[in-house]
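**Q** Mind looking at a prediction? Sequence and model below.
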Amino acid sequence: MSLSTTAAAPIAATPPVETPYIQQGTAEFARTSIALLCAGFATFALLYCVQPLLPAFSQEFGIGAAVSSLSLSLPSIALAFGTLIASSLSEAFGRKPLMVGAVFASSALTLASAFAPSWESFLVLRTLQGLALSGLPAAAMAYLAEEVHPRSIGLAMGLYISGNALGGMAGRVGVGLVSDHYSWHHAMGFMGVLGLISAVLFLVNLRPSRHFTPRPLNIGALAGGFATHLREPGLRVLFLEGFLIMGGLVTLYNYIGYRLLAPPLGLSQTLIGLIFTVYIVGIGSSTFVGALGDRLGRARLFWIALGIAILGLAVTLIPTVTAAVAGLAITTFGFFAAHSMASAWVGRRAIRAKAQASSLYLFSCYMGASVLGSTGGWLWSGWGWDGVVSLIAGGMLLAIGCAAWLSRLKPVPQPTV
């Protein structure tokens, strides 16, 4: 009797499970939005909270507007150069660990600056704070570009930029109120505590990266990645746009306080702090226009946002408080709408090494904030508000020309998701 053998049925291969992207309408998208909103909040709140205090620094330390602006220009320069290094660290060690460390460290340094005994020591702590904070922005933009579905990236980036606007508003209003009733030392301590709260919320809500593959630090590859991005014409122009947009926004808010304090307006520090609530306009514009850009195309809307910014600048020239507030709101709307679209645009044009592309964009943004922000102080001293507005408007006209050129570029092919 022979035994028959039965061939074993082949085992069907299990198809690989595709790691999902974060999409609008899901609970994960909501938690990611909350986390990045807190990150954006901390970035602008901790960096720009000194803007309403510039006149107070001038009075207490006996320094001019341009020297007082160093409390923002120096950390901006440190942040700009820090982003170039931080982007590479995030490629090696991961996005979330670097971002979490950045928010906690910068919050602690803000607390320390509240106890600074001299102008020089305050500037040192502010510079270190800018360097610590650099780990957040480039990694955040790269995280969104990697983890969020392309159809939702505009809205996600808009919400992140909204966090920037919310932080900018809360920082300016908070320190204005606290410093007027107590001192700038108390105001800085208040912002440090607020930063720590944001850091905890960020840590709890952000999921770890799922589409990120760590790469060992390689200086040659790093330089090659930067060179690749700088050779891409569209990215080069977007980097220039970041320089002009952020430089104009920071210059506007650096010196509007001096204008509002000076005759004929003559407002108090508390009222000036409250006027900075117009920053809330940036929260709405970045989210709304970011999502609109996903549907209608960024090239169609970008130059319009810049034109709105110029219109607002013209309104601020009218010597009334109403005109100053209205013009500030209009200009803020245009600046944040343009910044939101440019940020998302960089992520879409960079096919690889997205953190490096984001860091170059942010480097340009914060160098613009430093260079144009300090230049505005000399123009304020020599030509008053007219000189400041002329500087910003000139930059916006150049930005509109760049936007017209960008609108003629073909989109970069994207990987299928």
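**A** Thanks, I have the structure now. Numbering: from 1, shown residues only.

**Q** rest of the way, CA atoms for contacts and neighbours
**A** Will do.

**Q** can you pull out the helices in the stretch 1-150 of the chain?
**A** For the stretch 1-150 of the chain, the helices defined by DSSP state H, counting those that start in this stretch occupy 27-48, 54-61, 65-68, 70-93, 95-113, 119-133, 137-147.

**Q** what's the burial count for residue 417?
**A** 9 (other Cα atoms under 10 Å).

**Q** Tell me who's in contact with the residue nearest to it when sequence neighbours are not counted.
**A** Spatial nearest neighbour of residue 417, excluding adjacent residues (Cα to Cα, 6 or more residues apart in numbering): residue 149 at 7.5 Å. By Cα atoms under 8 Å, 6 or more residues apart in numbering, the contact list for residue 149 reads 21, 22, 23, 417.

**Q** Serialize those to a markdown table and add fields for distance to residue 155.
**A** Below are the contacts of residue 149 laid out as a markdown table (distance: Cα to Cα, whole Å):
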| residue | distance to residue 155 |
| --- | --- |
| 21 | 14 |
| 22 | 12 |
| 23 | 10 |
| 417 | 17 |
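
**Q** And the buried ones among these, selectable in ChimeraX?
**A** If you want just the buried ones from the contacts of residue 149 in ChimeraX, going by 16 or more other Cα atoms under 10 Å, the selection is:
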select :21,22,23
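
**Q** Second structure for comparison follows:
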Amino acid sequence: MTYIQKGTKQYRSASLSLFFAGFVTFAILYTTQPLLSNFAREFNVSAPVASLTLSLTTGLLAIVMLVAAALSDAIGKKKIMVLSMVCTSIFGLLTAFSPNFITLLMFRAVLGIFIAGVPSIAMAYVTEEFDPKGIGKIMGLYISGTTIGGMTGRIVTGILTDFFSWRIALAAIGVLSLIFSVLFAHMLPAPRQFAKKMLDWKTACAAYKAHLHNRHLMALMFLSLLLMGGFVTLYNYIGFLLVEPPYNLSQTLVGFIFVVYLCGTFSSIYMGKKADQYGRSFILKISLGIMAGGAILTLVPPLMIKVIGICIFTFGFFASHSIASAWVGDTAVKYKTQASSLYLLFYYLGSSLIGSIGGYFWLHFHWLGVICLISVLLMVGYPLVFLDQKGVRITQFNKPGEEPVKRKVN
């Protein structure tokens, strides 16, 4: 097989284009999160109804990812990703011109359908096209794009809304995303390992069934659910804590807490490289420990200590996510795209389900309850790393230039 090799022009071009893909997808996905109160006031709807602008998008995203994976095998991964990014950018721009709330919801629903084309395929593209020796770093670059995109979508939208309006903010993010989408289409190399297949839903269903019966893959799937559930729970309710006494922070200052996503941008690349060097299992265990330590540190009252704790927690989460997502592609011998889609399905289910359950712990047990929930999730997730070690395919590299040899560890 001919892989995209580190140090080549194609490698640099593909790396940057995958960063653009992550940025566009998550910048537009989370643009409405800081605007919920604005929507409630302008369209005269309740807060739960206003939140549909985000939950409707992520819900459809999780479902459509499974379909997008099957389509990519018939049409091609690059074509699906380009279509996804361009349409996502266009509909993201159109949301700025929504005349009423129903129209806004419709645009956001369509966004959820089109956004699914990137996260369901990007990981499979990386594992198939890049030299296996550098997959961890490349996956880290893609995930760093998602962290910066998610951060930008929240912070820049809030700032532009304060100075102008939410419509200007959404339009600006939409235009920027469209520019990045065009660059992505031009820069990403066409898949070399792509062999066009007829669209066969029976085969696709069989692929998902096979993955669901693979205990090693399912360990990673449930780990993603627990990790994302804990991560979203912390960020969902930290704002409630910080606007209360003794902190009394403004919503603008609370919004800037997302700057700590930069810790995730660094950790996804740095720890991805360490995983390539020392082994995924070992670094993943360390990353889970970092998450737990950061979460517990947020229980200390001083604000600065809490912010440091959130930084550490974020560092550990994105490190864990980048390693686990790369491991999924390597563990799935066949149907890698469907494996990546299932991983992300569990990932977003964790966001939706556990993120909501965390509200119960906040209401009844305050911040201590939230951290206890997160700690339990991490304790449940830790043994899954051990479960995934037995029988998992390991890539053994020989002398430089030689093909990797796959072997089993019992």
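**A** Noted; the coordinates are in hand. What you see is a predicted model, and the numbers here were worked out from it, not measured in a lab.

**Q** The residue nearest to residue 417 of structure 1 and residue 350 of structure 1, how far apart?
**A** Distance, residue 149 of structure 1 to residue 350 of structure 1, using Cα to Cα, to the nearest Å: 15 Å.

**Q** what's the answer for residue 307 of structure 1, then?
**A** To residue 350 of structure 1, residue 307 of structure 1 is 27 Å away according to Cα to Cα.

**Q** Those two: which has the busier surroundings?
**A** Shown here are residue 307 of structure 1 and residue 350; by other Cα under 10 Å, residue 350 has more neighbours (22 against 19).

**Q** Just tell me what the more buried one corresponds to in structure 2.
**A** Correspondence of residue 350 of structure 1 to structure 2, assessed by TM-score structural alignment: residue 332.

**Q** now swap in residue 317 of structure 1 and tell me
**A** Match for residue 317 of structure 1 (TM-score structural alignment): residue 299.

**Q** And residue 327 of structure 1, by the same measure?
**A** Superposed on structure 2 with TM-score structural alignment, residue 327 of structure 1 falls opposite residue 309.

**Q** Is that match in contact with residue 295, as I believe?
**A** Yes - under the criterion of Cα atoms under 8 Å, residue 309 of structure 2 makes contact with residue 295 at 6.1 Å.

**Q** and these two? which has more neighbours close in?
**A** residue 295 (26 against 23).

**Q** Sticking with the more buried one, tell me its helix or strand.
**A** Element membership for residue 295 of structure 2, per DSSP states H and E: helix 280-297.

**Q** And the aligned partner of the residue nearest to residue 417 of structure 1 in structure 2, how close does it get to residue 332 of structure 2?
**A** By TM-score structural alignment, residue 149 of structure 1 lines up with residue 131 in structure 2. In this view, residue 131 of structure 2 and residue 332 of structure 2 are 16 Å apart by Cα to Cα.

**Q** One more: residue 239 of structure 2?
**A** Counting by Cα to Cα - residue 239 of structure 2 and residue 332 of structure 2 are separated by 39 Å.

**Q** what do you get for residue 130 of structure 2?
**A** In terms of Cα to Cα, residue 130 of structure 2 sits 16 Å off from residue 332 of structure 2.

**Q** dump the residue contacts of residue 352 of structure 2.
**A** Going by Cα under 8 Å, 6+ apart, residue 352 of structure 2 touches 55, 59, 229.

**Q** which residue packs closest to the second one, ignoring adjacent ones?
**A** When you say that, I think you mean residue 59 of structure 2. In space, residue 59 of structure 2 is closest to residue 112, 7.4 Å off (Cα to Cα, 6+ apart).

**Q** Please pull up the equivalent of the one you found in structure 1.
**A** When structure 1 is aligned by TM-score structural alignment, residue 112 of structure 2 is paired with residue 130.

**Q** Quick check: longest helix in structure 1 by residues?
**A** Counting by DSSP state H, the longest helix found in structure 1 is helix 354-406.

**Q** That helix vs structure 2, mean deviation?
**A** Mean deviation of helix 354-406 of structure 1 relative to structure 2 after superposition (mean Cα distance after the TM-score superposition for structure 1): 2.2 Å.

**Q** Residue 68 of structure 2 - nearest residue in space that isn't next to it in sequence?
**A** Spatial nearest neighbour of residue 68 of structure 2, chain neighbours left out: residue 117 (5.7 Å); criterion: Cα to Cα, 6+ apart.

**Q** And residue 251 of structure 2, what's its match in structure 1?
**A** Using TM-score structural alignment, residue 251 of structure 2 lines up with residue 269 in structure 1.

**Q** Now do the same contact list for its match.
**A** For residue 269 of structure 1, the contact set (Cα under 8 Å, 6+ apart) comprises 52, 176, 177, 180, 261.

**Q** Mind filtering those residues down to those shared with structure 2?
**A** Here is what carries over to structure 2 from the contacts of residue 269 of structure 1, by both residues aligned by TM-score structural alignment, their matches' Cα atoms under 8 Å: residue 261.

**Q** Matching residue 400 of structure 1 against structure 2, which residue comes up?
**A** Residue correspondence to structure 2 (TM-score structural alignment): residue 400 of structure 1 is matched to residue 382.

**Q** Sorry, slip of the keys, the one I care about is residue 285 of structure 1.
**A** Aligned counterpart of residue 285 of structure 1 in structure 2: residue 267 (TM-score structural alignment).

**Q** any idea how far residue 350 of structure 2 is from the alignment partner in structure 2 of residue 386 of structure 1?
**A** Counting by TM-score structural alignment, residue 386 of structure 1 corresponds to residue 368 in structure 2. Between residue 368 of structure 2 and residue 350 of structure 2 the computed distance is 20 Å (Cα to Cα).

**Q** Could you do residue 187 of structure 2 as well?
**A** For residue 187 of structure 2, the distance to residue 350 of structure 2 - Cα to Cα - is 33 Å.

**Q** out of these two, which sits in the busier spot?
**A** Per other Cα under 10 Å, whichever of residue 187 of structure 2 and residue 350 has more neighbours is residue 350, with 24 against 17.

**Q** For the more buried one, list the residues it contacts.
**A** Residues counted as contacts of residue 350 of structure 2 (Cα under 8 Å, 6+ apart) are 224, 225, 226, 227, 228, 229.

**Q** Please pull up the equivalent of the last one in structure 1.
**A** In structure 1, the residue paired with residue 229 of structure 2 is residue 247, using TM-score structural alignment.

**Q** what number of residues lie near its match?
**A** Residue 247 of structure 1: 27 surrounding residues under other Cα under 10 Å.

**Q** what about it, which SS state?
**A** Assigned with DSSP: H, G, I helix; E, B strand; the rest coil, residue 247 of structure 1 falls in the helix class.

**Q** Please list all residues in contact with it.
**A** By Cα under 8 Å, 6+ apart, the neighbours of residue 247 of structure 1 are 365, 366, 367, 368, 369, 370, 371, 372, 373, 392.
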